[in-house]
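*Asks:* Got a predicted structure here, sequence first:
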Amino acid sequence: MYFPYLYARQGECRAIEDLAPGLGASAQKVFPVLEPAATNSRDLVKALSALAQHSAATYLIINPSKKSLDQGAVFGPWMADVSPFLSDAQITRPTLEIRASTSLADITSFLTSYPGRSLGLSIRSSHIPAANVAAATSGYDVLHFLHSSADPAGYSAAVGASRSVEVRDSFRTEARNADYVGAEQFTASHLYFAGDGRPGFSDYTLLPGKFSDSGGPLGAAVIHLSFVENASKSIWVEHFVSIETRQYEGSQPSKLMEAMTKLDAAITADSSKFVTSPGLSSYQAQFASRRPTSPTYNKRQQVSHHIATAATVV
């Protein structure tokens, strides 16, 4: 199975909406893991509604801490909007984020709050000994999502490979969009997880694993698009960078159209290279109408295409 780890911002939530019709298969093989990082729950509620409409399940972190969501005045209204979905065992698998302030008692309380449910732990801190976590979750249907900051090998050994998924930061981030060149390997995790006894693999799609909400004037525009490399069967990513790469030169729409022109040329040269996906179809429709994408929509398209690509190899 594939567990794309997303911060549930607008572009990522819209990508989940796009993919929801294909996720709710009788044997679901793609389970999004959503760690909300937006104080306005509107986009998350839309994504959860789309998943519910198509009977697709997701892991949802119930104690988010980013963007002030750990503050009562912000968390209360957010939880009020989300709680109807949390009560539906067919749609949500409640997930607790383990960070430095989390205690073993917090884990126990979480587990007993959702009896008989499929649950998750998103482990970002290793301050609680792995053996203690393993003992606490023994007997519960819990999947442990292990981040690089929390000794994935140690926790996996303690809780068992069959109950753990390593969340890998597989996307190589450049300082500037202009620095992305050509194509490169993204991951081969899908080739090995079954042999390691794990239920699946996970990454942050084509987004950085370290959360950041910062931005600035657009220099180069870039489209990152995943594909399965024929020889190795690993997942690669190709970068399509605008011709104009300087800040304050050219316009955002013109730069995005330049990147889309390069993408269109690659599709023309090899029409079978990229899988059909909502994201790719959207790029093609926009290019045909000469209507450039936008930065948020670009993220939506890249994320949905990456998840659709990963779905073909699990």
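*Replies:* Sure thing, it's come through. Numbers count the residues shown, from 1 in each chain.

*Asks:* C-alpha from now on. contacts and neighbour counts both.
*Replies:* Will do.

*Asks:* Okay, strands next: where are they in this structure?
*Replies:* 2-6, 33-34, 58-61, 92-98, 119-123, 142-146, 164-168, 183-187, 201-203, 222-228, 235-241 (DSSP state E).

*Asks:* The fifth one: how far from the chain's middle?
*Replies:* So that's strand 119-123. 15 Å (CA atoms, centre = their mean, to the nearest Å).

*Asks:* quick one: contacts of it?
*Replies:* By CA atoms under 8 Å, 6 or more residues apart in numbering, the surrounding residues in contact with strand 119-123 are 59, 61, 93-99, 111, 141-147, 150.

*Asks:* and Lys299, how many neighbours does it have?
*Replies:* Other residues near Lys299 number 22, with proximity taken as other CA atoms under 10 Å.

*Asks:* So it is in contact with Gln10, correct?
*Replies:* No - taking contacts as CA atoms under 8 Å, Lys299 lies outside contact range of Gln10: 9.1 Å.

*Asks:* still on that earlier bit, show me the one of the strands of the chain that comes nearest Pro295.
*Replies:* strand 222-228 (9.3 Å; CA to CA).

*Asks:* How far does that closest one sit from its chain's centre?
*Replies:* Between the mean C-alpha position of strand 222-228 and that of its chain there is a distance of 15 Å (CA atoms, centre = their mean).

*Asks:* ok, Arg176 - contacts?
*Replies:* Residues Gly219, Ala220 are the ones in contact with Arg176 under the rule CA under 8 Å, 6+ apart.

*Asks:* Tell me the spacing between it and Thr245.
*Replies:* Distance check for Arg176 against Thr245: by CA to CA, to the nearest Å, it reads 9 Å.

*Asks:* Residues that sit against both of those two, list them.
*Replies:* In the contact map built from CA under 8 Å, 6+ apart, the residues linked to both Arg176 and Thr245 are Gly219, Ala220.

*Asks:* then this one, side by side with the first:
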Amino acid sequence: MARWGTVSMYFPFLRGKQFELLAIKEMAHELGRLGNFHPVIEPVKDIRGNGGFARGLQALASAAVPSTVIVNPQVGELAKLDSNPDAVIRDLRPLLDADRSLRLGLVLSSERQVSEAVLALRRWNIHRPVDLIYTDAVLPLESMMEIQSNLDIGLHFLDGKESVRRYRKVFPNPQSVLLRDRFPRKPRNQDYVDVRESVFSEDHLFFKDDGYVGFGDYQTVGTYYAEGGSLPRTVAIHLTYLDGSDNAVYIRHFCSDSNNGTSDTAGKFSEAVRKLLEFTDVRRIQNPSIDAFRKYHFSGNFPGLGMLKKLSIQNHLYVMASALEVR
């Protein structure tokens, strides 16, 4: 099958949840202007009933931002369907017809899922590059040969060259993207209270040296997936930023102080965002996401936890845009 090149270097991996989709939809024009972003999106809900999903992809297409949508989701409602590749491809068909740059992704989760996905892609007569997302699963050589023989393989997303090295006879010269979960997840928000800043990633500095054509991450969300949550005892805002001293991307966690109960989430937000703004003022960190945090703080309005997640993701995208410029 034909090889697929790309000028994109940064591949943020997002789930098809409301505020993650809103984050990239609102930034579509900026991502298109930068020209080196390529979101990878895992749908988690019925695409036909999720208008935000279609609007997000349409915004990316209008801004000439390439994207990849996974056809066999591993989390959420769609993961529970026995034939989720068929359902996803069916519901994606109008978007695929409207956007020739939209690519599909296949998670290498199991031999059965891979075979079902290959059959579904052939059944729907899909002729466009398919990106492979590696997991801890080790698939038999026959499954990988089935993929190579039937699909136009684009990029290989993996967290280490050993993953694709197993299949070097099938893919002798793979175009690989380093995809790692860099978010330092803890079980509870209150566990971040005493955590100091730490290096989030240096992948933007070294991915080419290590033989990758790009790199990606899961922003300030991580791979952990949950449908919803209860009221938090602690509001924690996770902020990445570029440190000019070593050009690494760091992460810092700004937490509320009144953490003895779950009441007054708005007050907890006020405590956390005040610390964030004091820090960004000292470090002279500024972008539209920081401006939005500042607006909410001085207006006294609490935008909701979902909006905090969106702004944190958007800040990270701005940070990665700056990180790519210092290479």
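*Replies:* Noted; the coordinates are in hand. Worth saying up front: this structure is predicted, and the values here are computed from it rather than measured.

*Asks:* what's the TM-score for these two chains?
*Replies:* The TM-score (TM-score structural alignment, normalised by the length of structure 1) is 0.86; 305 aligned residues with a CA RMSD of 2.9 Å.

*Asks:* before we move on, back to that, can I get the strands of structure 1 in JSON lines including mean neighbour count?
*Replies:* What follows is the strands of structure 1, written out as JSON lines (neighbours: other CA atoms under 10 Å):
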{"stretch": "strand 2-6", "mean neighbour count": "23"}
{"stretch": "strand 33-34", "mean neighbour count": "26"}
{"stretch": "strand 58-61", "mean neighbour count": "24"}
{"stretch": "strand 92-98", "mean neighbour count": "24"}
{"stretch": "strand 119-123", "mean neighbour count": "24"}
{"stretch": "strand 142-146", "mean neighbour count": "25"}
{"stretch": "strand 164-168", "mean neighbour count": "24"}
{"stretch": "strand 183-187", "mean neighbour count": "18"}
{"stretch": "strand 201-203", "mean neighbour count": "26"}
{"stretch": "strand 222-228", "mean neighbour count": "24"}
{"stretch": "strand 235-241", "mean neighbour count": "22"}
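
*Asks:* how about a markdown table for the ones you listed, with distance to Ile267 of structure 1 added?
*Replies:* Shown next, in a markdown table, are the strands of structure 1 (distance: least, CA to CA, whole Å):
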| stretch | distance to Ile267 of structure 1 |
| --- | --- |
| strand 2-6 | 25 |
| strand 33-34 | 31 |
| strand 58-61 | 32 |
| strand 92-98 | 37 |
| strand 119-123 | 38 |
| strand 142-146 | 35 |
| strand 164-168 | 29 |
| strand 183-187 | 14 |
| strand 201-203 | 26 |
| strand 222-228 | 11 |
| strand 235-241 | 12 |
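
*Asks:* any idea where the helices of structure 2 begin and end?
*Replies:* Shown for structure 2, the helices assigned by DSSP state H span residues 18-26, 28-34, 51-62, 84-98, 111-123, 141-150, 161-165, 203-206, 265-283, 288-299, 305-325.

*Asks:* mind checking which of these is nearest Val195 of structure 2?
*Replies:* Nearest to Val195 of structure 2, of the helices of structure 2 and by CA to CA, is helix 265-283 at 14.0 Å.

*Asks:* Other residues contacting the closest one?
*Replies:* 231-232, 234-237, 254-259, 286, 290, 293-294, 297, 300-302.

*Asks:* how big is the offset of that helix relative to structure 1?
*Replies:* Once the two models are superposed, helix 265-283 of structure 2 sits on average 1.2 Å from its counterpart in structure 1 (mean CA distance after the TM-score superposition for structure 1).

*Asks:* what stretch of structure 1 does that helix fall on?
*Replies:* Taken onto structure 1 by TM-score structural alignment, helix 265-283 of structure 2 occupies residues 252-270 there.

*Asks:* Of all the residues in that stretch, which ones are buried?
*Replies:* Neighbour-count burial for stretch 252-270 of structure 1, counted by 16 or more other CA atoms under 10 Å, picks out Gln252, Ser254, Lys255, Leu256, Met257, Glu258, Ala259, Met260, Thr261, Lys262, Leu263, Asp264.

*Asks:* would you turn those residues into JSON lines with distance to Asp213 of structure 1?
*Replies:* Putting those into JSON lines (distance: CA to CA, whole Å) gives the following:
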{"residue": "Gln252", "distance to Asp213 of structure 1": "19"}
{"residue": "Ser254", "distance to Asp213 of structure 1": "24"}
{"residue": "Lys255", "distance to Asp213 of structure 1": "22"}
{"residue": "Leu256", "distance to Asp213 of structure 1": "21"}
{"residue": "Met257", "distance to Asp213 of structure 1": "24"}
{"residue": "Glu258", "distance to Asp213 of structure 1": "25"}
{"residue": "Ala259", "distance to Asp213 of structure 1": "23"}
{"residue": "Met260", "distance to Asp213 of structure 1": "24"}
{"residue": "Thr261", "distance to Asp213 of structure 1": "28"}
{"residue": "Lys262", "distance to Asp213 of structure 1": "28"}
{"residue": "Leu263", "distance to Asp213 of structure 1": "27"}
{"residue": "Asp264", "distance to Asp213 of structure 1": "30"}
